[in-house]
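Novice: One predicted model, sequence on top.
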Amino acid sequence: MKLQLTTICLFLFSALILAQDGIPTDYLDSEFHKSRRDAFREKMPENSIAVLFTNPVRNRANDVDYIYHQDPNFYYLTGYKEPNGVLVIFSEEQVNDAGINYNEIIYVQEKDPRAEQWNGTRLGTEGAKEKLGFQAAYNGSDFSNSGIDYASFDKVMFINFENDYRDSKRNQADLYSLIETFKTQANYSEVAIPDPIKERAYEMIKATEIENSANVAQNLGRALEYYPDLKDDKIIEAYVNATDDNTRIELKQQVIKIESETPKSNLDTQSLSTIMGGLRQIKTEEEMVLLTKAIRISAMGQREIMKAMHPGMSETEVQGVHEYVYKKYGSEYEGYPSIVGAGNNGCVLHYIENNKMKVENDLVLMDLGAEYHGYTADVTRTIPANGKFTKEQKIIYDIVYQSQEAGIAAATVGNAYSATDAACRKVITDSLIELGLIKSNEESWKYFPHGTSHYLGLDVHDAGLYGAFEPNMVITVEPGIYIPEGSDCDEKWWGIAVRIEDDILITENGPINLSAEAPRKSEEIEKLMKEKSALDDFTLPSLD
């Protein structure tokens, strides 16, 4: 589907259309979520079933929980925002005892007037039918009597469980109980579920011809650095360290023998994520309306802080200005913990303490994103707190800017996912060598230690398959240079941290920078920082 960006822009920053009860009406509708379930079903293997669970309720402290946030896959396929639910999708039509056909079931929280008095209205089964468009909707307590014969399916697809959900004891239809029911009925056991990383390593060994085995061994060697648990597998470790072809041939045969002797299970923890990645990496027109709004809201936050910034501000105050702008535009949440790092704090890539009391004359790295109706932006700007880059700050900043320009230009249809990183890294590496900060290409990771791009959507690091770029993907391009205090270079560079991050829509006609309203050029930033801010006259009484 080709997106009409001009059409999308007509929706943006118009007044929110409100229903009579004051609730925004620009959420994704039930037809969108149904279309996503239909698209998912088309990709399912024959005679398969997919079982998805809601996110757990996470405890903040004592009897206070964090604000609930739905699992993105579950929301994408249902629109359901409450906890303690299950979605079941069948690849083919099923027939119940009454002779009624169905191919999907949702299990939801039961209506409970007392609980709703404290925590808000629940949809219940009738709401799931009326507002979410499900024909088969049941209470969670019915899941244990679903009658689903998991053994009759060739594949039972689900995402493996993390140890992050509690047994509430009082609720026999909470997430804990729902998962326990599934585990029992599907004959789940930890032993039966293969380690996906180890499984992938074995697949690489099995599928590799001997003449390419050295390259695979090298790739597996790098994997051992990222996944230390793989070192416990003697075959993988021996394959990496083998010095001759005969040894690798023998190890390959051992892998084939092990897999042939391993009991087969129909439980599949990989395919569901793969199918969802393929769907979610391509944004529909409806999604782009919300995602673009989230991005433009975030860009406006960056613009406003550029006007309001002064050396006496604290990192938390800077964060507050951004998040106030988000709320003014109707954003419900931040897409991730806000990062505001002044000076050397900016060298900590995921610095979220934001507790420096005065940003003084440092560069301030601000990596923040508004979430709007589930879709999150991810926009970073780095600005001088006093409105003027020093000589050294400007040199580093302009290198990162030129790097990002090269990365954005590489975000074109057909290019490999790694193209943006390669383009950005070349500019930064060449420039740092020229400045004498590094001596070789391999040292680029010293001051540019992260990747350049990730998908963006319902997650800040959204689902995707990391293949060649396709139209209607949205990615970030975020090169950076970070020179911590004490680095092996001239002290004049110490404490300079610069990251510039924008959200890029990939189209047949080239990349579109959706966050371009926030200035990126150093001269444009300095110019905007001279403008008066609406917050200049906003002062509060001293509490001292």
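Specialist: It's in. Residues are numbered from 1 along each chain as shown.
Novice: hey, let's count contacts and neighbours off CA atoms from now on
Specialist: Fine.
Novice: which residues in the stretch 301-450 of the chain form strands?
Specialist: 333-334, 339-342, 363-368, 370-372, 375-376, 379-384 (DSSP state E, counting those that start in this stretch).
Novice: Using TSV, please lay out those strands together with mean neighbour count.
Specialist: What follows is the strands of the stretch 301-450 of the chain, written out as TSV (neighbours: other Cα atoms under 10 Å):
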stretch	mean neighbour count
strand 333-334	22
strand 339-342	29
strand 363-368	28
strand 370-372	30
strand 375-376	29
strand 379-384	26
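Novice: second one coming, line it up with the first:
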Amino acid sequence: MKLQLTTLCLFLFSMIISAQDGIPTDYLKSDFHKSRREAFREKMPENSVAVLFSNPVRNRANDVDYIYHQDPNFYYLTGYNEPNGVLMIFSDEQVNDAGINYNEILYVQEKDPRKEQWNGFRLGTEGAKDKLGFTLAYNGSDFSNSGIDYVSFDKVMFINFEDDYRDSKRDQADLYSLVETFKTQINYSEDAIPDPIKERVYEMIKVTDVENSANVAQNIGRALEYYPDLKNDKIITEYVNTTDNNTRIELKQQVIKIESETPKSNLDTETLSRIMGGLRQIKTEEEMVLLTKAVRISAMGQREIMKAMHPGMSETEIQGVHEYVYKKYGSEYEGYPSIVGAGNNGCVLHYIENNKMKVENDLVLMDLGAEYHGYTADVTRTIPANGTFNKEQKIIYDLVYKSQEAGIAAATVGNAFNATDAACRKVIDEGLIALGLIKSSKESRKYFPHGTSHYLGLDVHDAGLYGAFEPNMVITVEPGIYIPEGSDCDEKWWGIAVRIEDDILITENGPINLSAEAPRKSDEIEKLMKEKSALDDFTLPSLD
């Protein structure tokens, strides 16, 4: 309760100060990012170093780039919102050649008046010290001369490279150059990085007694369907396919021999993500201010379109109403591509074309989220374009609503992460069977094919460990039913797609629906759709 009251006060305060002239003043402060680095350091293994890189610049076409978006982990730990950066965090105090003690270093873009004239202000090293609170900040060009002896650490933690960035020949301190420098410094090669999935399978083989090997082989066989690259490993495939216990014993000995002969590496691509997941899954008071605002803005978008909706609107126009509301409230971006699917289009889970010219009398599924100062919402409503659910639409909608109510009720401290999914599926399975749409729960995934919950924060699918629910986690609860045209059922159900998604704060006193301002009950939606919209009188001249 204390967190909720504090969050409300901070939220109201942020509304006041961000309304002042000039740029917003409710961004996260440097003390927040510093506290996150300290929390990260506390979880680091002894004698370790973590190296994080900023996100690459993404090219849209020719000489036009996409709007830059920082890597969430990098932003969480630094507050730095520019490309071509490197963060180093050490588990223990280090001493440089000048005799200065340090436990973190930030490398940033160098100040350049000409480039800043074209592409905007750069913090530079002094800005990184003054604004971000770093004691040691250097230009990216200095990274190659860091003098760090990575061999001396028991663990060098980083997220493995996607190699999906361009090399700017004119910039020797771009992300490509920084990564290549780091690879050279740590003697990086793909072979030196253990495959974590393969390692887990080998561990299963190594610790399994022959009496249980058949069951373990069956479990590994299922894993091959999800991780087909494992099929290239002869030991694993033979372990799965053989029925001879002596063969499995021999294969187990081969695994033990391979592990004993494999040189040990201090390169670690797993622990960093695990630490960040543990930190980011629990939201602080400062984070909740921004995340709550993003969710409330998104709920306001849903409310406004409920009032503005009519059968003659296009999917793109509906998207535009949402996103206009976002901008009106100060949201910088959308947290993910907006989904507006009318009728059968709603059956495509990530439908983003949004190009149907008239929604007519269909249900319109709207899955959109405002991003506010880096934190994104994820709110879905499904409403009848003409303002009234028909009989079949209402039956399916009310079933999904009932399912979501059960899912939200399951979002309590101590429950397993999949508790919300299990609760939602039970209701939907029983409802679909009662309607004759399926004969058993085994068939329900053809109409409810996705999971029910994910974390929410700096990413729409935020980092987390997917363990038991803890206080101050924020998750989604989003059951759905999708019956595409041509489905094996009565045609009266065809083209009905319903998803209801809300953003839920888990507390000691039960779940709190942060997006509750957007109506969910079918009768409440119909009631709001009768109200006048501020956009009713907004008309533009025809261009035809």
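Specialist: Sure, I can see it. In this text, all values refer to a predicted model and were calculated from it rather than measured experimentally.
Novice: Superposed, how do the two chains score by TM?
Specialist: Superposed pair, TM-score by sequence alignment, normalised by the length of the first structure: 0.97. Supporting alignment: 544 aligned residues with a Cα RMSD of 1.7 Å.
Novice: picking up where we left off before, looking at the strands of the stretch 301-450 of the first structure, which is closest to Thr274 of the first structure?
Specialist: strand 375-376 (20.2 Å; Cα to Cα).
Novice: For Gly464 of the first structure, see how far away the spatially closest residue to Thr78 of the first structure that is not a sequence neighbour is.
Specialist: Excluding its sequence neighbours, the residue lying closest to Thr78 of the first structure (Cα to Cα, 6 or more residues apart in numbering) is His33, at 5.3 Å. From His33 of the first structure over to Gly464 of the first structure the distance is 18 Å, taken as Cα to Cα, to the nearest Å.
Novice: do the same with Ile483 of the first structure
Specialist: Where Gly464 of the first structure is concerned, Ile483 of the first structure sits at a distance of 31 Å (Cα to Cα).
Novice: Compare the two (neighbour count), which wins?
Specialist: Taking neighbours as other Cα atoms under 10 Å, Ile483 of the first structure and Gly464 compare with Ile483 leading, 24 against 20.
Novice: dump the residue contacts of the more buried one.
Specialist: 344, 347, 447, 493-497 (Cα atoms under 8 Å, 6 or more residues apart in numbering).
Novice: Lys115 of the second structure - how many residues pack around it?
Specialist: When neighbours are counted by other Cα under 10 Å, Lys115 of the second structure registers 11.
Novice: For it, what is the enclosing helix or strand?
Specialist: helix 113-119 (DSSP states H and E).
Novice: first to last residue in stretch 403-414 of the first structure, what's the distance?
Specialist: 21 Å.
Novice: before we move on, what about stretch 358-365 of the first structure?
Specialist: Termini of stretch 358-365 of the first structure sit 14 Å apart (Cα to Cα).
Novice: how big's the offset between the helix ranked longest in the first structure and the second structure?
Specialist: Longest helix of the first structure, by residue count under DSSP state H: helix 285-308. After superposition onto the second structure, the mean distance of helix 285-308 of the first structure to its aligned counterpart is 0.6 Å, using mean Cα distance after the TM-score superposition for the first structure.
Novice: Next one: the nearest residue to Thr420 of the first structure once chain neighbours are set aside from Glu304 of the first structure, what distance?
Specialist: Take Thr420 of the first structure and drop its neighbours on the chain: the residue closest to it by Cα to Cα, 6+ apart is Gly407, 4.3 Å away. Distance from Gly407 of the first structure to Glu304 of the first structure, counting by Cα to Cα: 26 Å.
Novice: Could you name the specific helix or strand carrying the residue of the second structure most remote from its centre?
Specialist: Centroid-distance maximum for the second structure: Asn246 at 45.6 Å, with Cα atoms, centre = their mean. Per DSSP H and E, Asn246 of the second structure falls inside helix 245-261.
Novice: tell me which residues in that helix are buried?
Specialist: For helix 245-261 of the second structure, a neighbour-count test (16 or more other Cα atoms under 10 Å) marks 248-249, 251-252, 255-256 as buried.
Novice: cool, and stretch 96-103 of the first structure?
Specialist: Those would be Asn103, for stretch 96-103 of the first structure by 16+ other Cα under 10 Å.
Novice: in the stretch 101-250 of the second structure, which spans are helices?
Specialist: For the stretch 101-250 of the second structure, the helices defined by DSSP state H, counting those that start in this stretch cover 113-119, 124-130, 175-185, 196-207, 213-226, 234-241, 245-261.
Novice: Now the second one on the first structure. Mean distance?
Specialist: Average distance between helix 124-130 of the second structure and its aligned residues in the first structure, after superposition and using mean Cα distance after the TM-score superposition for the first structure, equals 0.1 Å.
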